[in-house]
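K.L.:
predicted coordinates and the sequence they were generated for:
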Amino acid sequence: MARQLSFDLPAKTALGREDFFVSPANALAVAMISATTWPGGKLALSGPAGSGKTHLAHVWAGETGARIIPAHKVTEAAIPDLASAPVAVEDVPAIAGDAAREALLFHLHNLALAQGQPLLLTGRGAPSTWGIALPDLASRIAAAHHVGLEAPDDALLCAVLAKLFTDRQLNPKPDVIPYLARHMMRSFEEAARIVGQLDMIALAEKREINRALAVTLLNRDRTDD
C-alpha cells in the first residue's frame, strides 16, 4: 500500500497567558514575569529549550507593550527605538564571542535602563554559562536578578504535551499523554520531538494517535539508541 505524502508544516504556537500552564517547576518564573518591577530594572530568564522562555516573554510583552528581539538581530539603528519601551532580548548566548553584537547589546542594556525601561534577557542555562566575552556586558548580566525554569514535573510535562498536540491541531486518545509522561525522557525538547514524530507517522500511515502508536514510537527509539 502506498504511503501518504506528509509535509512538516509548522505548528501555530499559542503564546497567551491562558495557554501557559503553571506548576511548581515554573511558578517562580511566572511570578517574576508578572512583577510590576524588577531589582535594577532587569531580569535574566533561563531554561532548557522548549521550557517556555519565549512563551513567558510574549506574556510579558502582552502585559507591558514590550518589544521582543533575538539577540543576534539587534542593530545599532534599532537601539534607540528598542530602548524607548520595555524590551525582551532572546537567546543571549547566541551572540557569545561576537564582539560587535555583544557591544550592541551592551549599548541597548545601558540606554534602556537609563530611560527607565525594563529589560528581559533570556537564554539556556544560568547567565554565568552564557559565555559573554565583553567584561562590562558580562558583569551587567551577572547583576540581573535571575530566575530559571526547571525540568518539568508530572503535571507540567502532561500540560506541555497537551499544548504541543493542540498547537498541531491533533487530538490524541485520552491515554496517550499519561503514557508518554510516564515513559518518555523528561525534557521539553523530547516532548516536542515525540509529538512531531507522532504527527508525521499518523499522517503518513493514516493512523490515529493512540497508545499503540505511542508504544511503537518509544520502542523504536529505544531500539535505535
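P.N.:
Cool, got the structure.

K.L.:
okay, CA-based contacts and neighbour counts for the rest of this
P.N.:
Fine.

K.L.:
quick check: longest helix of the protein.
P.N.:
Criterion DSSP state H: the longest helix present in the chain is helix 188-205.

K.L.:
tell me which other helices or strands it touches.
P.N.:
Helices and strands touching helix 188-205, by 3 or more C-alpha pairs under 8 Å, 6 or more residues apart in numbering; DSSP states H and E, are helix 154-167, helix 211-224.

K.L.:
from residue 126, how far off is the nearest residue to residue 119 once chain neighbours are set aside?
P.N.:
Leaving aside its sequence neighbours, residue 119 sits nearest to residue 42 (C-alpha to C-alpha, 6 or more residues apart in numbering; 4.6 Å). For residue 42, the distance to residue 126 (C-alpha to C-alpha, to the nearest Å) stands at 15 Å.

K.L.:
so for these two, which residue has more residues nearby?
P.N.:
Between residue 42 and residue 126, counted using other C-alpha atoms under 10 Å, the more crowded position is residue 42 (25 against 16).

K.L.:
let me see the contact set for the more buried one.
P.N.:
Listed by C-alpha atoms under 8 Å, 6 or more residues apart in numbering, the contact partners of residue 42 are 118, 119, 120, 121, 144, 145.

K.L.:
export those to JSON lines and tack on distance to residue 12, secondary structure and neighbour count?
P.N.:
As requested, those are arranged in JSON lines below (distance: C-alpha to C-alpha, whole Å; DSSP: H, G, I helix; E, B strand; the rest coil; neighbours: other C-alpha atoms under 10 Å):
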{"residue": "118", "distance to residue 12": "29", "secondary structure": "coil", "neighbour count": "25"}
{"residue": "119", "distance to residue 12": "27", "secondary structure": "strand", "neighbour count": "25"}
{"residue": "120", "distance to residue 12": "24", "secondary structure": "strand", "neighbour count": "24"}
{"residue": "121", "distance to residue 12": "24", "secondary structure": "strand", "neighbour count": "26"}
{"residue": "144", "distance to residue 12": "32", "secondary structure": "coil", "neighbour count": "20"}
{"residue": "145", "distance to residue 12": "32", "secondary structure": "strand", "neighbour count": "16"}
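
K.L.:
would you list those residues in CSV and tack on distance to residue 165?
P.N.:
Formatted as CSV, these follow (distance: C-alpha to C-alpha, whole Å):
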residue, distance to residue 165
118, 34
119, 32
120, 29
121, 28
144, 35
145, 34
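
K.L.:
thinking again about what came up before, winner for burial among the helices and strands packed on helix 188-205?
P.N.:
Of all those, helix 154-167 has the most neighbours on average by mean count of other C-alpha atoms under 10 Å, namely a mean of 20.

K.L.:
for the closest residue to residue 203 other than its chain neighbours, what are its contacts?
P.N.:
Leaving out its chain neighbours, the residue that sits closest to residue 203 by C-alpha to C-alpha, 6+ apart is residue 6, at 6.2 Å. Residues in contact with residue 6, defined by C-alpha under 8 Å, 6+ apart, are 200, 203, 204.

K.L.:
this is the comparison structure:
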Amino acid sequence: MSAPGPQLPLPLAHRAAQGREDFLVSDSNAVAVTWIDRWPDWPQPVAVLVGPAGSGKSHLADVWRSKARALPCEAQALRKEDVPELLATKALVVENLHQLRDPEALFHLLNFARETGAFLLLTSAESPAALHFPLPDLMSRLNAAPTVQLHAPDEMLLLQLIAKHFADRGVHATPTMLEYISNRIDRSAHAARDVVQRIDMHALSHGKRLNMSVIRDVLNAPADAG
C-alpha cells in the first residue's frame, strides 16, 4: 500500500491586518505616512500618492479611506455622471490614476470637489507630470497638487513585511528565516505577501511546521512548479 501524498490545505479564510497600526514605516515610505497622518491638515484638498507596484500605495490609501470615511473608485471606471454620488461623504480615493480613461471626468471631479469642499486622494504608478492627459487645465490642476512619493521597500521594510505576513497567519519566523527569504525575492510588498502564502500553503499541505527545509523547498522550486 503506497504512502498517502501531500494533502491539499483547506482554503481557510485569511484576513491580513490592514489598519494604520499595521502599516510598517521605513525611510522608503515615511514621508507619505506622515502626509496621511496629518489629514485633514493638508495645504490643499487634493493629494497624489505616487509609487511603483508593491510600494504600499493601496494599503496607505485604505488607511486614509478609513480615517476620512472616503469612498473608493478606480480611475478607469470614473464617469462624469457618477461624481456627485462618489463625493457624497466629502472624501474619495481614486486608485491607479495612470489607468484613467476619461480625463474630462477627472477634471469634473476636481471642480466638484473644490465647489463642495471635498478631499481627494489619488494614487498612481507615475507622477502626474508624466501622464500627459490631453486637457491642459487638468494637467495644471494635477501638477499643482502635492505629490508624495513612495519607494520600493528597503531591506529593513522587506524583512518587516515578511514577518508581518507570517504573523497574520499565526506563524512565527526566525530572523534567519526572514533574512534567507528576503535575499531571494523581489523587493516589493507583493513579492513578500506571495512568498509567505506559498511557504505557508506548502507547509500546511505537507503537515509540517515552518522550518528552513520548507522554505528552501518553495524558494528552490521551478517557477512553473505546482
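P.N.:
Received the coordinates, thanks. The shown structure was predicted, so the numbers you read here are calculated from the model rather than taken from an experiment.

K.L.:
type out the PyMOL command that picks the buried ones from the contacts of residue 6 of structure 1.
P.N.:
Listed next is the PyMOL selection for buried residues among the contacts of residue 6 of structure 1, using 16 or more other C-alpha atoms under 10 Å:
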select buried, resi 200+203
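
K.L.:
quick one: which of the contacts of residue 6 of structure 1 is nearest residue 46 of structure 1?
P.N.:
Sorting these by distance to residue 46 of structure 1 puts residue 200 at the head of the list, at 30.5 Å, by C-alpha to C-alpha.

K.L.:
the closest one reaches residue 5, doesn't it?
P.N.:
No: Residue 200 of structure 1 lies out of contact with residue 5 (C-alpha atoms under 8 Å); the separation is 9.6 Å.

K.L.:
how deep is residue 115 of structure 1 tucked in, by neighbour count?
P.N.:
Neighbours of residue 115 of structure 1 under the rule other C-alpha under 10 Å: 12.

K.L.:
wait, it touches residue 81, no?
P.N.:
No: using C-alpha under 8 Å, residue 115 of structure 1 is not in contact with residue 81, being 11.4 Å away.

K.L.:
residues contacting the aligned partner of residue 59 of structure 2 in structure 1?
P.N.:
Aligned by TM-score structural alignment, residue 59 of structure 2 pairs with residue 55 of structure 1. Applying C-alpha under 8 Å, 6+ apart, we find residue 55 of structure 1 in contact with 15, 16, 20.

K.L.:
any idea which element residue 55 of structure 1 lies in?
P.N.:
helix 53-64 (DSSP states H and E).

K.L.:
and the next helix or strand past that helix?
P.N.:
Next helix or strand after helix 53-64 of structure 1 toward the C-terminus (DSSP H and E): strand 67-70.

K.L.:
tell me, that next one lands on which residues of structure 2?
P.N.:
Here strand 67-70 of structure 1 aligns to structure 2 at residues 71-74, judged by TM-score structural alignment.

K.L.:
give me the contacts around that stretch.
P.N.:
65, 86, 87, 89, 91, 92, 93, 94, 95, 96, 97.

K.L.:
what is the nearest of those residues to residue 40 of structure 2?
P.N.:
For the contacts of stretch 71-74 of structure 2, the residue nearest residue 40 of structure 2 by C-alpha to C-alpha is residue 91; the value is 10.6 Å.

K.L.:
what is the neighbour count of that closest one?
P.N.:
As a burial measure, residue 91 of structure 2 scores 22 neighbours (other C-alpha under 10 Å).

K.L.:
under the alignment, what does it map to in structure 1?
P.N.:
Using TM-score structural alignment as the criterion, residue 91 of structure 2 maps onto residue 86 of structure 1.

K.L.:
isn't that match up against residue 115?
P.N.:
No: contact between residue 86 of structure 1 and residue 115 fails when scored by C-alpha under 8 Å: they sit 9.9 Å apart.

K.L.:
in contact with the aligned partner of residue 20 of structure 2 in structure 1, which residues?
P.N.:
Aligned by TM-score structural alignment, residue 20 of structure 2 pairs with residue 17 of structure 1. Residues in contact with residue 17 of structure 1 (C-alpha under 8 Å, 6+ apart) are 56, 59.

K.L.:
then residue 157 of structure 1?
P.N.:
Residue 157 of structure 1 sits next to 181, 186, 188, 191 when contact means C-alpha under 8 Å, 6+ apart.

K.L.:
give me that answer again for 7 Å
P.N.:
Contacts of residue 157 of structure 1 were listed using C-alpha atoms under 7 Å, 6 or more residues apart in numbering, and they are residue 181.

K.L.:
that older thread, and which of the contacts of residue 42 of structure 1 is nearest residue 108 of structure 1?
P.N.:
residue 119 (9.2 Å).

K.L.:
please tell me how far residue 124 of structure 2 sits from residue 12 of structure 2.
P.N.:
Between residue 124 of structure 2 and residue 12 of structure 2 the computed distance is 33 Å (C-alpha to C-alpha).

K.L.:
could you do residue 189 of structure 2 as well?
P.N.:
From residue 189 of structure 2 over to residue 12 of structure 2 the distance is 22 Å, taken as C-alpha to C-alpha.

K.L.:
quick check on those two: which one has the bigger neighbour count.
P.N.:
Higher neighbour count among residue 189 of structure 2 and residue 12: residue 189, with 19 against 6, using other C-alpha under 10 Å.

K.L.:
ok, now which ones touch the more buried one?
P.N.:
By C-alpha under 7 Å, 6+ apart, the residues touching residue 189 of structure 2 are 54, 55, 56, 161.

K.L.:
run those past structure 1 and keep the common ones.
P.N.:
Among the contacts of residue 189 of structure 2, the contacts conserved in structure 1 (both residues aligned by TM-score structural alignment, their matches' C-alpha atoms under 7 Å) are 54, 55.

K.L.:
now the buried members of the contacts of residue 189 of structure 2.
P.N.:
When the contacts of residue 189 of structure 2 are checked against 16+ other C-alpha under 10 Å, the ones flagged as buried are 54, 55, 56, 161.
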